[in-house]
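[1] give the three-dimensional model of this entry:
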Amino acid sequence: MIKTTLNKLFDKKDLTFWEAEEVANLLMNGQVNGSQTASLLTALRIKGETSHEIAGFANAMRNNGVKILHNSKNLIDVCGTGGDNSGSFNISTAAAFVVAGAGVNVAKHGNRSITSISGSSDVLNELGVNIELTPEQSKKALEEIGITFLFAPIYHPAMKNVAPIRLELGFKTIFNVLGPLTNPASTTKQMIGTFNYDIAFKMAEAAKILKMERVAFVCTNNQYDEITLTDSSQIVEVNGDKAITVREINAETFNFPKIVLDDIKGGTPLENGKIILDIFNNQSSVSQFNVVIANAALALYTTGKYSTISEAQQAAEDSIKSGKALEKLNTLIDFGNNND
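    Have a look, this model is predicted:
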């Protein structure tokens, strides 16, 4: 099957959803050798991955992964594809606690960084969060605290067959966009940052194929995978059976001043952790505070709990200023320390 698939891709022909799912299953079950895996990922990249191929791979990843069975309602994930080279601090990670502080359950799915200094798990680990909770512990945290972190290697063990080859290849592959679409808690609502507009549309189409309920795909200036307030951001929205829509938002949407990228630059996990704590303690720069509010506001709006982004923005600001976002972080830290 793998040789037939490779020849099809070499001829620049697209795979169907089912063909993509089947070959992804072979990859994850170790039935494809290293050379074939590298050839497959390279051929897909050169041809350009389609929404059906992304959805097929994502479905295989979901089916091969460990799932969390929970009773949480109105659950969301706030994450990004990464790889945008913005050098910003961990904005979506901070936004996740703001969303939780506003009363919406969050299952934050993440990994260590491959393309930047500090991934979500890196900064959370630095802050004292136990990133390696078992699925049972993560379920308990989600239901008791309203937020949990799902460390990707625990939930996607089959990825061990592909990870070394991805590192050796050194370029973006289809797997760069699969993480946000394969949350172990089966979130149907998400805010997902993407590294360009084209992939935002493809992922949106894939989300519809996967029957996700409500998702906002975010890209700023065709390169940054979050709302940065430096330029206009394109928001590609999936809302059930409705047609995919696109909206543009910028700093003015939130009545914030436009900023420059240096205003939200990050660094090591230690440095980024300090920025997050400063934000939650109302001691950060205005730009750092505002960029987290903007991203949290869109996430809250995407849950459907608020009818306007303005209402969601107010809830996000209240979450930080009331200390609830910090409380969620501290409670998750304590939970991890007491559940070793």
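[2] for the rest of this, base every contact and every neighbour count on C-alpha atoms.
    Will do.
[3] and for the host helix or strand of residue 205, what's in contact with it?
    Using DSSP states H and E, residue 205 falls within helix 197-209. Helix 197-209 has contacts (Cα atoms under 8 Å, 6 or more residues apart in numbering) with 50-52, 54-55, 177, 181, 194, 215, 217-219, 222-223, 234, 236-238, 240-241, 244.
[4] the stretch 51-200 of the chain: strands as residue ranges?
    For the stretch 51-200 of the chain, the strands defined by DSSP state E, counting those that start in this stretch cover 76-80, 106-110, 147-151, 189-193.
[5] following up with a second sequence; could you model it the same way so I can compare the two?
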Amino acid sequence: MCGRKELSLDILHEAMIKLLEMEESQVKNVQLGSLFTGIMARDPSVEEITTLLRAAFYKDGSPNNEEKHRIELPNNAKLISSVGSGKKGIKTINISTTSSIIASSLGSYVAKPGSSSVSSLTGSSDLLEETGVNINLPLEEMVQVLKITHFGIFKIENYLKHFGNLYNNKFFTPHVLSYGLAALASPVKVDKLLYGFAHYDVEKSLDVLLNFGFKDLLICSCTSDGIHYIDEIGVYGENRIIGARNGLKGRLKTFQPTSLSPVH
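    Okay, here's the model as predicted:
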């Protein structure tokens, strides 16, 4: 598996489903971890990642953005999503949730996929639950909350039930599904996506998410040492950003925050 010989996508899809259908056991966990580790070690192709992500959703509905629940907003407003891959190399508090709340307070409509912490100090679900927010509302009720407050939190574990039960709390570093899983777990269709990926290859993450119907999106990551990455734009080290507009890819940009000129 670690060589560069192309894998059969049909066999890869079938292998993933066979693994997910195994009874829960240590053997299953080892085999799933071995598959993900082997694929990452050989530098997965966009097609291989896409295939595995589609297999992961085979009992949880379509991962395609265009096939998700569409929210009709006033004045044809755009719906934004901000979510991170998790599995970051430096442990931080949850930032995407607070930034989403700030954006919604300024008039944007934000659908925030949320989950409990695995690698961070706090996950988005943890942060909101600690403040008393009911994050377990049914989909239609949360949609109404979003329309009224401009902010809705959609707990990933409530919508990715089958795969989530098999996957949660088993992986602590970026793996082959991290290229897009958290973004695809949202139950609602979004117009614009900001995806933080705790890995250097943000361009491959962009290519994967374009395969799932996203048209307007930005992918970002940050590292201070070229080894440990966080799934957000950082205030130190090297930031990597790439995006697409109307489905057309832009160029990868890297920058150091200290090199930016102050805005007057």
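[6] kindly provide the TM-score of these chains.
    Once superposed, the chains reach a TM-score of 0.78 (TM-score structural alignment, normalised by the length of the second structure), with 245 aligned residues with a Cα RMSD of 2.9 Å.
[7] and the following helix or strand past the helix holding residue 205 of the first structure, how far from the second structure on average?
    As assigned by DSSP H and E, the chain's next helix or strand after helix 197-209 of the first structure is strand 214-220. Taken over the aligned residues, the distance from strand 214-220 of the first structure to the second structure averages 1.1 Å (mean Cα distance after the TM-score superposition for the first structure).
[8] in space, what's closest to the spatially most central residue of the second structure - neighbours in sequence excluded?
    By Cα atoms, centre = their mean, the second structure has its centre lying nearest to residue 182, at 2.7 Å. Excluding its sequence neighbours, the residue lying closest to residue 182 of the second structure (Cα to Cα, 6 or more residues apart in numbering) is residue 85, at 5.7 Å.
[9] in the helix holding residue 205 of the first structure, what's buried?
    For helix 197-209 of the first structure, burial by neighbour count (16 or more other Cα atoms under 10 Å) applies to 197, 199-209.
[10] now the helices: where do they sit in the stretch 151-300 of the first structure?
    152-155, 163-169, 197-209, 269-280, 286-302 (DSSP state H, counting those that start in this stretch).
[11] residue in the first structure matching residue 32 of the second structure?
    In the first structure, the residue paired with residue 32 of the second structure is residue 37, using TM-score structural alignment.
[12] what sits against its match?
    Residue 37 of the first structure neighbours (Cα under 8 Å, 6+ apart): 27, 162, 165.
[13] returning to that earlier point: tell me the one of the buried residues of helix 197-209 of the first structure nearest residue 187 of the first structure?
    residue 207 (11.3 Å; Cα to Cα).
[14] need the counterpart of the closest one in the second structure.
    Here residue 207 of the first structure is matched to residue 209 in the second structure, going by TM-score structural alignment.
[15] again with residue 186 of the first structure
    Match for residue 186 of the first structure (TM-score structural alignment): residue 189.
[16] doesn't residue 71 make contact with that match?
    Yes. Applying Cα atoms under 8 Å, one finds residue 189 of the second structure in contact with residue 71, separated by 7.3 Å.
[17] if we look at stretch 152-159 of the second structure, which residues are touching it?
    60, 110-115, 125, 135-136, 139, 142-143, 145-146, 164-165, 182, 185-187.
[18] quick check: end-to-end length of it?
    Stretch 152-159 of the second structure has an end-to-end distance of 14 Å (criterion: Cα to Cα, to the nearest Å).
[19] mean per-residue distance, it to the first structure?
    Stretch 152-159 of the second structure sits 0.7 Å off on average (mean Cα distance after the TM-score superposition for the first structure).
[20] where does that stretch end up in the first structure?
    Counting by TM-score structural alignment, stretch 152-159 of the second structure corresponds to residues 148-155.
[21] can you check stretch 119-137 of the second structure too?
    Using TM-score structural alignment, stretch 119-137 of the second structure pairs with 115-133 in the first structure.
[22] need the max-distance pair from the buried residues of helix 197-209 of the first structure.
    197 and 209, at 18.7 Å, using Cα to Cα across the buried residues of helix 197-209 of the first structure.
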